[in-house]
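Trainee: 3D, please:
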Amino acid sequence: MSDFSEAMSVASSGMKAQANRLRHVSENIANVDTPGYRRKTIAFQEAFADSQRTGAVETGKVRLDRAELTRIYDPGNPLSDTSGHYNGSNVNMLIEIADAREAQRSYQANLKMFDQVRQMSSALMDLLRR
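Mentor: Below you'll find the predicted structure:
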């Protein structure tokens, strides 16, 4: 595999991983008011091909955040216990917005890298044609 295609593969794996991360962040935001919902987190890990390091990244297992669920007082809610409380979600919008911004910036950086490699490859082909 040429250096250009390896670099493009690494950049595209980063874009895929960040897109997957952004999908989980958006699910968390969509379920911020869902009772009993636990925030999803995802980790990245290095990808291997034939027991060799590729430099690419892939997403690992999706994990549920084990932080305490918020207790909400609403005696009129059918989910309430005898004290009038029920479990809300453990999604913190501030954290989710920061994670979304970080995923977006990382995606853009990988896209820029992909585009730079494509331009360098194209310029090299133009030089070789002369």
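Trainee: drop to CA atoms for contacts and neighbour counts, all remaining ones
Mentor: Fine.
Trainee: residue 75: what secondary structure?
Mentor: State at residue 75, reduced to three classes by DSSP: H, G, I helix; E, B strand; the rest coil: coil.
Trainee: okay, now the spatially closest residue to it that is not a sequence neighbour: neighbour count?
Mentor: Leaving out its chain neighbours, the residue that sits closest to residue 75 by C-alpha to C-alpha, 6 or more residues apart in numbering is residue 84, at 3.9 Å. Close neighbours of residue 84, defined as other C-alpha atoms under 10 Å, add up to 15.
Trainee: let's compare: structure for the following, please.
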Amino acid sequence: MELMKSLHVAASGLRAQSARMRIIAENIANADSTAKTPDGDPYRRQVPNFRAEFDRKLGATVVEQAKTLPDRSDFKLRYAPSHPSADEKGYVKMPNVETLIEAMDMRQAQRSYEANLGIIETARNMVNRTLDILRA
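Mentor: Okay, here's the model as predicted:
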């Protein structure tokens, strides 16, 4: 049944966007964390990756989460000589998280999540109308 395929595909999209939002939330939560020692590295931004996977049983392509990879961009340096994690020059390594970018990514993930919910709601309404027709 094609309707069931669309529900499964939409559900895989919901799972993917939910995982994406969890990773983004972790990035935002650690945006100001620093290393415990002057020579250590702070939190490194995580980047979620997804792949299209063909589900043979379903006969449709669904979304699956692939590995979450660290963002290899440079850390930011902030001058704070009194900070416990400051190096000999007074600089503290800060995470490579840009909260504005994370907020935009979160909004995009939220809209994608809502779109998948809309698909499920539409499919549910179609089933209900079909049942109503069959009852009449």
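Trainee: any idea what the TM-score is?
Mentor: Scored by TM-score structural alignment, normalised by the length of structure 1, the superposition of the two chains gives a TM-score of 0.92; 129 aligned residues with a C-alpha RMSD of 1.5 Å.
Trainee: hmm, back to that, now do the contacts for the residue nearest to residue 75 of structure 1.
Mentor: 73-77 (C-alpha atoms under 8 Å, 6 or more residues apart in numbering).
Trainee: could you measure from it over to residue 98 of structure 1?
Mentor: Separation of residue 84 of structure 1 from residue 98 of structure 1 (C-alpha to C-alpha, to the nearest Å): 33 Å.
Trainee: show me where structure 2 has its strands.
Mentor: 46-47, 50-55, 60-65, 69-70, 76-79, 91-94 (DSSP state E).
Trainee: can you redo these as CSV with mean neighbour count and distance to residue 136 of structure 2?
Mentor: As requested, these are exported to CSV (neighbours: other C-alpha atoms under 10 Å; distance: least, C-alpha to C-alpha, whole Å):
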stretch, mean neighbour count, distance to residue 136 of structure 2
strand 46-47, 16, 52
strand 50-55, 13, 36
strand 60-65, 18, 33
strand 69-70, 12, 55
strand 76-79, 13, 67
strand 91-94, 23, 66
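Trainee: which among those is found nearest to residue 10 of structure 2?
Mentor: Nearest to residue 10 of structure 2 among these is strand 60-65; the distance by C-alpha to C-alpha comes to 8.2 Å.
Trainee: quick one: the helices in structure 2?
Mentor: In structure 2, the helices defined using DSSP state H lie at 2-29, 99-135.
Trainee: tell me the most buried of these?
Mentor: Among these, helix 2-29 has the highest mean neighbour count (mean count of other C-alpha atoms under 10 Å), at a mean of 18.
Trainee: that helix vs strand 50-55, what angle?
Mentor: With axes from the mean of the first three to the mean of the last three C-alpha atoms, to 10 degrees applied, the angle from helix 2-29 of structure 2 to strand 50-55 works out at 160 degrees.
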